[in-house]
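1. got a predicted structure plus its sequence, pasted below:
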Amino acid sequence: MAALEPASPAAEAAGEGEVGEEREPGLRAGWAGAVLGAALLAALVASVCLGSSDVPLGDVWSSVVRGVGGQEPVPGTRDLIVWRLRVPRALLAAVVGAGLGLVGTAVQALVRNPLADPYLLGISSGASLGAVAAIVLGAGAGGLLGLGLSTAAFLGALASFALVWFMARRGGGFSPLRLVLAGVGIGQFLSGFTHYLVLQAGDDQQTHGVLFWMMGSLGDAQWSTLTLPVAAVLLGLAALLARARALDALLMGDETAAGLGVDVVRLRRELFVVTSVLTGVLVSVSGAIGFVGLMVPHVCRMVVGGAHRRLLPVAALFGAVLLVVVDLVARTALPDQELPVGVVTALIGAPTLLYLLDRRLERG
């Protein structure tokens, strides 16, 4: 696959050591981080306050204080709605959005293609197959072989990861083309099984549940589901930041990166492991939410440039803000009906993608 390299990351990586070139993008990154942090707080508050029944900000604050203090819900109040339902859902949306922003940024560097997204490598197809198998073949709430939905999805993601790794490593290479072809091929293969299982769903309600999950949903958010994705996103951010300069070099081409002392094959292996595991964790708790990992890196590069030391934290913040807002829209856009999160991201992401493609064509 031909590398479609954005000029800005490579150009900034080349000038990484010069103070004059770093000052302005660094200042913009600081301002962007502050603005996005404030926007995230505002989005979280709005997400908890607004819904099928709006909750006043004062009641939200009281419920959160009682929840943080470990107090039991007060009868006659909205503690259950706020602390048990809306707060964990809003936080899960922020965590998943941050993770998708990180993975999208890393995958675009991994395969040197700005049109890549977190689901390009086939991991989400394995997660979807595991989740659908748990829903369709599982008996009762225990799911397939006693596995819960998230566990089955994560195991499916790991199985897909193993298959892609095996195919990408055949012949001793680990090139972007081999990774993409292996990921797309195995993803399509697993998607075929997933669609077959959907056709075997026993009733309309079961089919609706499967399709709703496959299009992305945060409706099952609980406090217990936050631990793993929070840990995965924090560890993923730390791992990617530790390789920020190597990622900058990788965007300039394998030969240039190798000349700068980067072990390209090893770096791609590490990036593939980090992005695959993080994608598997995110899909297991939210389903496949498209376009976030594609849009976020592009928008953030326009603001802070392409150097990954700045780009990764800003992409995580912007992804968090975006998905919290999208989830709020999905819950409140239609009366008495909740839209799949993936439907809203597609309605936003498709025009954004066309706009980005148009900009690239105008620049030649």
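-> Yep, that arrived.
2. contacts, neighbours, all on C-alpha from now
-> Will do.
3. what's in contact with stretch 151-159?
-> 123-131, 133-134, 144, 276-277, 280-281, 283-284 (Cα atoms under 8 Å, 6 or more residues apart in numbering).
4. in helices only, show me those residues.
-> Among these, DSSP state H puts 123-131, 133-134, 276-277, 280-281, 283-284 in helices.
5. longest single helix anywhere in the protein?
-> helix 19-49.
6. which elements pack onto that helix?
-> helix 57-68, helix 87-110, helix 292-304, helix 308-332 (3 or more Cα pairs under 8 Å, 6 or more residues apart in numbering; DSSP states H and E).
7. just the buried ones from the contacts of stretch 151-159?
-> 123-131, 133-134, 144, 276-277, 280-281, 283-284 (16 or more other Cα atoms under 10 Å).
8. thought Pro340 was touching Ala330?
-> Yes. Assessed by Cα atoms under 8 Å, Pro340 is found in contact with Ala330 at 6.5 Å.
9. more crowded one of these two?
-> Pro340 (23 against 20; other Cα atoms under 10 Å).
10. check the gap between the more buried one and Ala106 for me.
-> 26 Å (Cα to Cα, to the nearest Å).
11. same thing with Ala231?
-> 18 Å.
12. show me the contacts for the residue nearest the centre of the chain.
-> Nearest to the mean C-alpha position of the chain, by Cα atoms, centre = their mean, lies Leu100 at 1.8 Å. By Cα under 8 Å, 6+ apart, the residues touching Leu100 are 118, 279, 282, 292-293, 316, 319.
13. is it possible to get a markdown table of the residues you listed that adds distance to Leu155 and neighbour count?
-> Formatted as a markdown table, these follow (distance: Cα to Cα, whole Å; neighbours: other Cα atoms under 10 Å):
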| residue | distance to Leu155 | neighbour count |
| --- | --- | --- |
| Pro118 | 17 | 30 |
| Thr279 | 12 | 30 |
| Leu282 | 12 | 29 |
| Val292 | 23 | 28 |
| Gly293 | 22 | 30 |
| Ala316 | 25 | 31 |
| Gly319 | 25 | 31 |
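14. alongside the first one, take a look at this:
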Amino acid sequence: MKTRMFYPLRLGPLSLLLRPAALMLCALLTACVLLAATVGVTRGSLPVPGAAILRMLLYPGEGAAQQQFIVWDIRLPRMLMGLLCGAMLGMAGAAMQSITRNGLADPGLIGVKEGTSAVVLTLIIAFPSLGLIWRPVAGMAGGLLAAALVICLARDVSRPRFILVGIGVSWAFSAAIGVFITTADIRDVQTALVWLAGSLHAATWSLLGITAFWGLAGGVALYATARASDAALLGDEAATGLGVRLRALARLRFAAPVLMTAVCVACVGSLGFVGLIAPHMTRFALRGGQVSLLSGSALLGALLVLVADNVGRLALAPLQIPAGIVMALIGGPFFLLLLWRRRDQL
């Protein structure tokens, strides 16, 4: 008996093809994300039982004051920020690779991360009295500036030169950050180094709200243009014949990942390689269009960041290693492997 690979789902004028295998895999990834989130909230210098956390969630105000502070003010914002930033970075990488048709494309590898970091550091040091809401705004401006500079220099986002130019721009911004670190006050340098390493320890409910707002806006834009992006992968002539506005699509599908990445960097620092690894792992495990790719990349990105944060926080306790450093240890060899596999195309 032959099994059906697709099941149509219709809601009024909307229709969607569901793949049981993809749904099962996404359900498994969701379970892994929930498990990593549970470990992040319950484990630490003061273990808190899951039953106690459940009571705090259902009946706020109950439980020991110390446990309430640790769970509500430290671990929950940290866990949710890691989940949200991982999902945003995974989706950003998937969209960037699709629109550039380059498997090495990642907003963190084309100078967005360093451009955002340079502008946010300037804001923190020069204007310390400004509220947190201005940090993502400044970060987005820096990220867009870096991305625009790379596009102007590379001229073609679909060729490997785009990534090489992006790496060069990244080093230029890194040099500016290095000048700051060597000349600034030692107290400012310590704060900057912890933030630049990609640590989630400073996550707060206010920063989480800002990140969620921009993440939702970017996610809606990417999912709304998913079908048009699938058509664009067929070629410019076919996509134009299907009514796709290629210029508008390219601008939106490029700007949304850059903004999402810039917001993540502005709020928690550098979490590199998430947008590079998650889409590749999704393509290996899932087949389908942009909706499947975005969903799988979001789940895998969230899982990667949560696991990296848990490892960095618990492996050498009480010493804590920022999640960005753990991700760099994983992502560096992964990036070199991709370069080796594409050595004849560069």
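-> Structure's in. What do you need? Bear in mind that the values here come from a model prediction, so they are computed numbers and not experimental data.
15. one step back: ok, Ala231 and Ala106 of structure 1, which is more surrounded?
-> Set Ala231 of structure 1 next to Ala106 and count neighbours by other Cα under 10 Å: Ala106 wins out with 26 against 14.
16. that one maps to what in structure 2?
-> Using TM-score structural alignment, the equivalent of Ala106 of structure 1 in structure 2 is Ala95.
17. for that match, give its distance to Leu25 of structure 2.
-> From Ala95 of structure 2 to Leu25 of structure 2 the distance is 21 Å (Cα to Cα).
18. sorry, back to before: so which of the helices and strands packed on helix 19-49 of structure 1 is the most surrounded?
-> When the helices and strands packed on helix 19-49 of structure 1 are scored by mean count of other Cα atoms under 10 Å, the highest mean neighbour count falls to helix 87-110 (a mean of 28).
19. that one vs helix 292-304, what angle?
-> With axes from the mean of the first three to the mean of the last three Cα atoms, to 10 degrees applied, the angle from helix 87-110 of structure 1 to helix 292-304 works out at 70 degrees.
20. helix 87-110 of structure 1 against structure 2, how far on average?
-> Helix 87-110 of structure 1, aligned to structure 2 and superposed, deviates on average by 0.5 Å (mean Cα distance after the TM-score superposition for structure 1).
21. check stretch 314-330 of structure 1 too.
-> Stretch 314-330 of structure 1 sits 1.3 Å off on average (mean Cα distance after the TM-score superposition for structure 1).
22. what range does that stretch cover in structure 2?
-> Under TM-score structural alignment, the match for stretch 314-330 of structure 1 is residues 296-312.
23. quick one: contacts of that stretch?
-> 26, 29-30, 32-33, 36-37, 39-40, 79, 82-91, 94, 200, 271, 274-275, 278-279, 281-282, 286, 320-324, 326-327.
24. same thing but 7 Å
-> 26, 29-30, 33, 36-37, 40, 82-84, 86-91, 94, 274, 278-279, 282, 320-323, 326-327 (Cα atoms under 7 Å, 6 or more residues apart in numbering).
25. gap between that stretch and the chain center?
-> Remark: stretch 296-312 of structure 2 is offset 10 Å from the chain centroid, using Cα atoms, centre = their mean, to the nearest Å.
26. what sits against the nearest residue to Asn102 of structure 2 once chain neighbours are set aside?
-> Excluding the flanking residues, the one nearest Asn102 of structure 2 by Cα to Cα, 6 or more residues apart in numbering is Ser158, at 6.0 Å. Counting by Cα under 7 Å, 6+ apart, Ser158 of structure 2 makes contact with 100-102.
27. out of the residues you listed, which is nearest to Gly235 of structure 2?
-> Arg101 (10.9 Å; Cα to Cα).
28. what's the closest non-adjacent residue to that closest one?
-> Using Cα to Cα, 6+ apart, the closest residue to Arg101 of structure 2 is Ser158 (5.6 Å).
29. cool, Val71 of structure 2 as well?
-> Val41 (6.8 Å).
30. mapped onto structure 2, which of the contacts of Leu100 of structure 1 hold?
-> Retained in structure 2 (both residues aligned by TM-score structural alignment, their matches' Cα atoms under 8 Å) from the contacts of Leu100 of structure 1: 279, 282, 292-293, 316, 319.
31. what's the spacing between the counterpart of Ile123 of structure 1 in structure 2 and Met140 of structure 2?
-> Matched by TM-score structural alignment, Ile123 of structure 1 corresponds to Val112 in structure 2. Computed as Cα to Cα, the Val112 of structure 2 to Met140 of structure 2 distance reads 9 Å.
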